[in-house]
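> sequence plus the predicted model coming up.
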Amino acid sequence: MLRFPRTAAAFAVLLSVAACSGADKAAGPDAASLPDVQFPELSLQTLQSVTKELSSDAYEGRAPGTAGEEKTLAYLIKQFEEAGLKPGNNGKWTQDVPLVEITAKNATPLSFTGGKAPVTLNYGDDYVAFSYRVQPKTAIKDSDVVFVGYGINAPEKGWNDYAGLDVKGKTVIILVNDPDWQTPEAKGEFNGRAMTYYGRWTYKYEEAARQGAAAALIVHDTEPAAYGWNVVESSNTGTQYLAETKNGGADQTAANGWIQLGKAKELLASAGQDFDKLRAAAGKKGFKAVALTGVKAAFGFDNQIAKKMSHNVIGVLPGAKRPDEYVLYTAHWDHLGRCTPVNGDDICNGAVDNATGVAGLVTLAQAYKKAPAPDRSVVFLAVTAEESGLLGSQYYADNPVFPLAETVGGVNMDALNPNGPAKDIVVVGRGKSDLDSYLEKIAKAAKVAIVDEPTPEKGFYYRSDHFSFAKHGVPFFNFGAGEDLVDGGKEAGKKAAEDYEKNRYHAPGDEYAAIKNWDGMLADLKLFYAAGRMLASTDAWPNWVKGDEFRAARDKSRPAK
């Protein structure tokens, strides 16, 4: 569960589709003009030892602002230094990232009264809620309830679920994903099966806040949400992190949360409505929100608040010819810390997500140091608070140490492949930028196929740190191993992916001991090395394709180049 910036400025650039069809191929440079592909020998020992260390219980799940962060920073600095990198922030290894830590305590049941029968939801089992307001208590009392369908206001599409509504002080019930999420293809008003930002829960909270709602509650349904209730519960019942703002979140809803599908149906029935009929109606343009006449919502919780200073870790390998031009490798070092216990274990160790990615940074840094220095400088950036909404990468992108106008592009590594080598690589957002040409040359050299996202409905384009840089116009590679495994094929790959999501993703089971195959990770890293090395060895400046939502930002930052 990932959070995103909730500012109006960020909103203006986020309204876009998550993935493009592979048929919409980007018109990048000719492959013959690109540098040759290099696949180095990488240290399995480094990859394993760094992953094992960072995911051990001693780091307590690497939550920002904790003793686990202190240990993580000290360890990463040592690893970067030993790998031959130089401090990346004007002689310092770290960049300060100011955060606010909010932990909900003493949550009451969520009650809906005034219908045919009262409906009660227990915290954790039936609902979760949290606040983006920096205040000691959250209390929703005697709040009118309105079903607002998908909670979308998209003027360019002529779609407004809030049309004619005044929801100030009210509780809105919202459906997850886009209205056309059940469309098999990536076509339609909201790009069909491929989720747009309108479908992300972060957007729905943002829009509810803009409308003045007191509380926004999203109905959880596993298929359109793309994860089970266990992920919702584990990610939202512990400490939450926000970017520090001047108004303390006063412009946000008092409470945001999720409710179980069964309880939503019970609530609508109590109000004399049929949930399934309303959901079908909400998928059509012109839907009118439905007030649940007479129904009132009430719930609350205390907020334990602390302001914390977290940190990004930055190392750099200076370029040999153009050291003032930069290529980034990014991975988030944080995870959830202590979370909902499973069999008495309350530490979310985050071995795959994302100790492997950070271990990949160290492994790649070693490989770069052993090879001749590339023309451009290579930056290794381990960011904080990705799990809390890409906060560390967003802070860097808003306050870059190395100018983004001189940042060529980058490679983001979020959870390496623990399932073994694959015959294919999946590209998220294929067709969006000139980077497609680089990737085609890499794939040909590695003898792997390129495939489009198998699950564009999950909105992965908005769920990792590359997104923070894309908003500022910097093209980033976003690809990884596919499901067609060398050993077992697509069936084995799909089964392994489903098993991880169900049993280990954002749960205590994501531990080092659960990783049984490292060959796929090394295969991933060789491709990531090649991608970054190619960017660092050319004088080209890849751009987004014309018409892409990020093209304007890139053109503005490099207008004469």
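Now that the structure is in, tell me what you want to look at. Keep in mind the model is a prediction, meaning the values are calculated, not measured.

> can we go C-alpha only for contacts and neighbour counts from here?
OK.

> how about the strands in the stretch 51-200 of the chain?
For the stretch 51-200 of the chain, the strands defined by DSSP state E, counting those that start in this stretch cover 86-87, 94-105, 110-113, 119-121, 127-130, 137-147, 153-154, 159-160, 171-175.

> so which of the ones you listed comes closest to Leu535?
Proximity to Leu535 (C-alpha to C-alpha) singles out strand 86-87 among the strands of the stretch 51-200 of the chain, at 20.1 Å.

> from the middle of its chain, how far away would the closest one be?
Counting by C-alpha atoms, centre = their mean, to the nearest Å, strand 86-87 is centred 28 Å from the centre of its parent chain.

> by contact count, what packs against that strand?
Contact partners of strand 86-87 among helices and strands, from 3 or more C-alpha pairs under 8 Å, 6 or more residues apart in numbering; DSSP states H and E: strand 290-317.

> against which helices or strands is the strand it packs on packed?
Packing partners of strand 290-317 (3+ C-alpha pairs under 8 Å, 6+ apart): helix 67-82, strand 86-87, strand 94-105, strand 110-113, strand 137-147, strand 376-383.

> give me the neighbour count for Asp241.
Quick fix: residue 241 reads Tyr, not Asp. When neighbours are defined as other C-alpha atoms under 10 Å, Tyr241 has 26 of them.

> you'd agree it is in a helix?
No - Tyr241 sits outside any helix when classified using DSSP: H, G, I helix; E, B strand; the rest coil, being strand.

> rewinding a little: pick the most deeply packed of the strands of the stretch 51-200 of the chain.
strand 171-175 (a mean of 27; mean count of other C-alpha atoms under 10 Å).

> so after that one, what's the next helix or strand?
Per DSSP states H and E, the first helix or strand lying C-terminal to strand 171-175 is helix 201-210.

> check it against this one:
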Amino acid sequence: MRRLILSSLLLSGAAVAQDRPVISVDTLKTVTQTLGSDAFEGRAPTTAGEDKAVAFIIDRFQKAGLKPGNNGGWTQDVPMVEITATDVRPFTVAGKGAPIILDYRRDMVVGTYRVTPRIDLANSEMVFVGYGITAPEKGWDDYAGVDVRGKTVVILVNDPDWQTMGRDGPFEGRAMTWYGRWPYKFENAAKHGAAAALIVHQTEPAAYPWAVVQSSWTGPQLELDEPGDHADQSQVIGWLQQPVAERILTAAGRDLATLTKAAQTKGFKAVPLGLTLSGGFNNMIRRQASKNVIGVLPGTSAPDGYVLYSAHWDHLGRCDAVDGDDICNGALDNASGVAGLVALAEAQGKAGPAKRSIAFLAVTAEESGLLGSGYYAQHPVFPLARTVGGVNMDGLNVTGRSKDFVLVGKGKSEIEDLVVPFVKAQGRYIGEEANPERGGYYRSDHFSFAKLGVPMLDGGSGEDKVVGGKVAGKAASDDYVAHRYHKPADEYDPRWDWTGALEDLTVYYQLGRTLADRPGLWPNWYPTAEFRGIRDKSRKNAQ
């Protein structure tokens, strides 16, 4: 019944939203090229690159006709602490046979959430905890019957059933769940008192090669600056190269493949390895604030209701050099998303105010763990209970038109129902995620809002290209992940084809306009979605 009501509301209010907006290709090109240029030094938060990026975005928001979104100001301060591991001495695995020396960066990467000048880990017992999951609703607990307080846990990446094609399985089969994401695994290890937590890197289930881990987990690391200095977290968090993990388990008289198979079965019991881990490093600590940029197109008759568009402006800044280039420009990821944000602001501004307000949020520190969006969600300028829903953009389609439009994390919210008519009007179809094992739904800023109940669309062009079909689409996606994702090669290319991005942005515009011009429309999560309860509670309290 709820879906029928939504469809009725959509059709009766579709006239405005079905009008095709004029999305400026010049804006997409100019904003992406500017933010992705070397002059912005990769847009790392709290650097000179941030200052330039924030000033540029404010200028473009102003020119688009937006108003300052934070009580007369354009920005929201996000208190952050920067922790840089220095003087990392090789970590040593001991206990059986000759010690195994783990070289920083080559064999492992390590860091910490704790705001402390020194980390020392001495003779910490090692325990293999499978996928490191505690899911009472599924009757699954990899920590059952083992005490890991003060110990080092070795964890597998992704979910136990990630190799299962389709969505059948205790953890949704091929589709990664929140339990498969590395932030969850470190969080759960800390809850169980682990002194150190190391994830075994495997390229396919992680969805990116070791080079991405190496570039993302070395150098300055940002966290929200919160009371307590994160003392409740593990002393050491990090990743192990798969061959190194295999050597460690062999030294323990175990086999990684055999343990992995066992860990994929409900009732798995953690395995003490009879080994210890020692190592340490110093931390350079710097406290400062980064900034979210907020603009708004105030509504007319229902201005206290909000539709939200978001994109992260940050990238990695200076990174591991490739052929002498040490700037990770982040042109696609995510200068292009900010370009889409500006282009939508221009289009919505030209259409004039809607009944509800439309907010545009360019957030910081997505690459550091969704910190900017997380801070906004915890300290919203516009109440989340009055935020209807919206769209997050993290990388636009620059490889030409696609026949399909993919709903990432499909099957979660009624926002999906609203999008379908706009997609079909373009002669496209709703496709399936090509790589659901990558857990895309939990890897970008919409997740910060979803966790607190706000339905946000994460969707866009799939891999079924108009020219070349699925073979061409997969080749383009694989090439980007292998050669440009989180690398200096993610640079603006004047040869990019923006036609697919224009179609996606048209869908985003139409969805946003429909939500903004229908004050009675409140899409919710499906009853089975993990975020339904918090949305129902927040909406009840708002009424």
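Looks like it arrived, so ask away. Predicted model, so just to flag it, every value in this text is computed and none were measured.

> work out the TM-score between the chains.
The TM-score (TM-score structural alignment, normalised by the length of structure 2) is 0.96; 536 aligned residues with a C-alpha RMSD of 1.5 Å.

> rewinding a little: in TSV: the helices and strands packed on strand 290-317 of structure 1, plus distance to Ala129 of structure 1.
Output for these, formatted as TSV (distance: least, C-alpha to C-alpha, whole Å):
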stretch	distance to Ala129 of structure 1
helix 67-82	25
strand 86-87	40
strand 94-105	8
strand 110-113	10
strand 137-147	10
strand 376-383	26
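
> quick check, central residue of structure 1?
Central residue of structure 1 (C-alpha atoms, centre = their mean): Arg463, 1.9 Å from the mean position.

> whereabouts in structure 1 does stretch 230-244 of structure 2 align?
Aligned by TM-score structural alignment, stretch 230-244 of structure 2 falls on residues 249-263 of structure 1.

> in that stretch, what counts as buried?
In terms of neighbour count (16 or more other C-alpha atoms under 10 Å), stretch 249-263 of structure 1 has its buried residues at Gly249, Gln252, Thr253, Ala254, Ala255, Asn256, Gly257, Trp258, Ile259, Gln260, Leu261, Lys263.

> just checking, what residue in structure 2 corresponds to the residue nearest to the centre of structure 1?
Alignment note (TM-score structural alignment): Arg463 of structure 1 maps to Arg443 of structure 2.

> how much space between that match and Ala262 of structure 2?
28 Å (C-alpha to C-alpha, to the nearest Å).

> same thing with Gln543 of structure 2?
To Ala262 of structure 2, Gln543 of structure 2 is 50 Å away according to C-alpha to C-alpha.

> mind listing the helices in the stretch 351-500 of structure 1 by residue range?
Assigned by DSSP state H, counting those that start in this stretch, the stretch 351-500 of structure 1 shows helices spanning 356-370, 391-398, 435-446, 466-470, 489-503.

> okay, the first one sits on what stretch of structure 2?
Pointing back at helix 356-370 of structure 1 there. Helix 356-370 of structure 1 maps onto residues 336-350 of structure 2, going by TM-score structural alignment.

> hmm, Ala245 of structure 2 is touching Val200, no?
Yes - using C-alpha atoms under 8 Å, Ala245 of structure 2 is in contact with Val200, at 6.5 Å.

> Gly91 of structure 1 matches what in structure 2?
Looks like Gly91 of structure 1 aligns to Gly72 there (TM-score structural alignment).

> tell me how many other residues surround Leu273 of structure 2.
21.

> Ala302 of structure 2 now?
By other C-alpha under 10 Å, neighbour count at Ala302 of structure 2 equals 17.

> map Phe287 of structure 1 across to structure 2 for me.
Per TM-score structural alignment, Phe287 of structure 1 is aligned with Phe268.

> and that match, what does it touch?
Phe268 of structure 2 makes contact with Gly130, Asp142, Ala262, according to C-alpha atoms under 8 Å, 6 or more residues apart in numbering.

> now intersect those with the helices, please.
Applying DSSP state H to these, the entries found in helices are Ala262.

> from the contacts of Phe268 of structure 2, which is closest to His483 of structure 2?
Closest to His483 of structure 2, out of all of the contacts of Phe268 of structure 2 and judged by C-alpha to C-alpha, is Gly130, at 30.6 Å.

> corresponding residues in structure 1 for the helix or strand harbouring Val507 of structure 2?
In the assignment (DSSP H and E), Val507 of structure 2 maps to helix 499-517. The aligned range for helix 499-517 of structure 2 in structure 1 is 519-537, by TM-score structural alignment.

> try stretch 170-180 of structure 2
If you align by TM-score structural alignment, stretch 170-180 of structure 2 falls on residues 189-199 of structure 1.

> what residues of that stretch count as buried?
Residues of stretch 189-199 of structure 1 classed as buried by neighbour count (16+ other C-alpha under 10 Å): Phe190, Asn191, Gly192, Arg193, Ala194, Met195, Thr196, Tyr197, Tyr198, Gly199.

> over to stretch 167-186 of structure 1?
167-181, 186.

> wait, which of these is closest to Phe80 of structure 1?
The closest of those, once distances to Phe80 of structure 1 are taken by C-alpha to C-alpha, is Asn177, at 40.1 Å.

> nearest residue to that closest one in space, ignoring adjacent ones along the chain?
Gly199 (3.7 Å; C-alpha to C-alpha, 6 or more residues apart in numbering).

> ok, that neighbour touching Asp178?
Yes - applying C-alpha under 8 Å, one finds Gly199 of structure 1 in contact with Asp178, separated by 4.4 Å.
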